[in-house]
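*Asks:* Any chance you can model this:
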Amino acid sequence: MDHQEGKCRYTGMDKEYTIEDLAAFHGHLGPYIVLGYMIGRYARKNLCSDPFQMKAEVFCQDKPPQSCLADGVQIGSGCTLGKRNIRIVPSNEIRCHFAAGERELVIIPRPIAFTSESGKEHDLLIEQLAEKMYRMADTDLFTADLRPDWDHG
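*Replies:* The predicted structure follows:
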């Protein structure tokens, strides 16, 4: 990005994160960080590209592995805990809400086909599932409903 007069050089940057980037940020590669990343990227591309103008709510269980979804949403959307424009809402139903101005985007993940294997192969199979999800189309991972003039009242 070129530095323009009066503009910060590192504002408005966008980056495609690799599987390795996600694993480095999160500490390992799992399905929920990948799913959250893909959801966040979708919101950034289809609702608002400015992470200062968007808010995110991640509805999920408030413990891992489901809460790992929020890490991916942060990376993908740019909504972060530090900016205070993302929050986890404890819920048994997984979904993400994004808002920018009067527009809202609701994303509902499709069920994840977890392995029933246990033992030492389990972690490897979970990682392989996450890699597979990273290459999947958004429509195979979730449904999205953009509401242009959402009535918040």
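*Asks:* from here on, contacts and neighbour counts on C-alpha atoms
*Replies:* Will do.
*Asks:* Could I get the full set of strands for this protein?
*Replies:* Listed in chain order, the strands of the chain (DSSP state E) span 55-60, 86-90, 95-100, 103-109, 142-147.
*Asks:* Please render these as a markdown table that adds distance to Gly119 to the earlier fields.
*Replies:* Formatted as a markdown table, the strands of the chain follow (distance: least, Cα to Cα, whole Å):
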| stretch | distance to Gly119 |
| --- | --- |
| strand 55-60 | 26 |
| strand 86-90 | 29 |
| strand 95-100 | 30 |
| strand 103-109 | 27 |
| strand 142-147 | 29 |
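*Asks:* Now render these as a markdown table, adding mean neighbour count and distance to Gly72.
*Replies:* Output for the strands of the chain, formatted as a markdown table (neighbours: other Cα atoms under 10 Å; distance: least, Cα to Cα, whole Å):
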| stretch | mean neighbour count | distance to Gly72 |
| --- | --- | --- |
| strand 55-60 | 23 | 10 |
| strand 86-90 | 17 | 12 |
| strand 95-100 | 22 | 12 |
| strand 103-109 | 20 | 13 |
| strand 142-147 | 15 | 14 |
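*Asks:* To compare against the first, here's the next sequence to fold:
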Amino acid sequence: MHDTGGCIYTGLEKDYTIEDLAAFHGHLGPYIVLGYRMGKYVRRYFCHDPFKMSAVVYCSGKTPQSCLADGVQIGSGCTLGKRNIELVVSDEVKCEFKADGKKLVMRLRPIKFPPRDDHHYSELIERLAADMYGRDDTDLFTVSSN
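*Replies:* The predicted structure follows:
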């Protein structure tokens, strides 16, 4: 565990609501939800201390995939300010987390996006993101330790 040095505002945990994610990110989309869920998973099952962990988000480097990084920051506690998160341009969308000499790799399960030409696209994307927020982890991503 990270030495708090007597600080009372270190090591706090919070479950963020859909509204919290949307307020932070500017809107609610599938990739911020996925990143948040991945980050929460890694804090729960891999490394609880965001000062001992690092994250690498692999994606196209463009929205909407890059929005995964915002969710990972909120969920895992790895942040740009602490310099323990990095975005790497890649054809594959995945996240790698490292802590204490161990590595955890998380890959997204296929996502069925609504057609972009649907005039209700924004509403459908928001509905998809809200639905993903409540799904089981196993429906959203796979986890391996390699």
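*Asks:* quick one on the thing from earlier: which of the strands of structure 1 sits closest to Phe25 of structure 1?
*Replies:* Nearest to Phe25 of structure 1, of all the strands of structure 1, is strand 86-90, at 17.2 Å by Cα to Cα.
*Asks:* Which strands and helices lie in contact with the closest one?
*Replies:* The contact analysis (3 or more Cα pairs under 8 Å, 6 or more residues apart in numbering; DSSP states H and E) places strand 86-90 of structure 1 against strand 55-60.
*Asks:* mind running it again at 10 Å?
*Replies:* strand 55-60, helix 69-77, strand 95-100 (3 or more Cα pairs under 10 Å, 6 or more residues apart in numbering; DSSP states H and E).
*Asks:* Superpose on structure 2 and give me the mean offset of that strand.
*Replies:* Strand 86-90 of structure 1, aligned to structure 2 and superposed, deviates on average by 0.3 Å (mean Cα distance after the TM-score superposition for structure 1).
*Asks:* angle of that strand against strand 95-100?
*Replies:* 150 degrees (axes from the mean of the first three to the mean of the last three Cα atoms, to 10 degrees).
*Asks:* returning to that earlier point: among the helices and strands packed on strand 86-90 of structure 1, which comes closest to Ile88 of structure 1?
*Replies:* Per Cα to Cα, nearest to Ile88 of structure 1 of those: strand 55-60, 4.8 Å.
*Asks:* got the contact list for the most centrally placed residue in structure 2?
*Replies:* The residue lying closest to the centre of structure 2 (Cα atoms, centre = their mean) is Gly35, at 1.7 Å. Residues near Gly35 of structure 2 by Cα atoms under 10 Å, 6 or more residues apart in numbering: 41, 57, 65-76, 94-95, 108.
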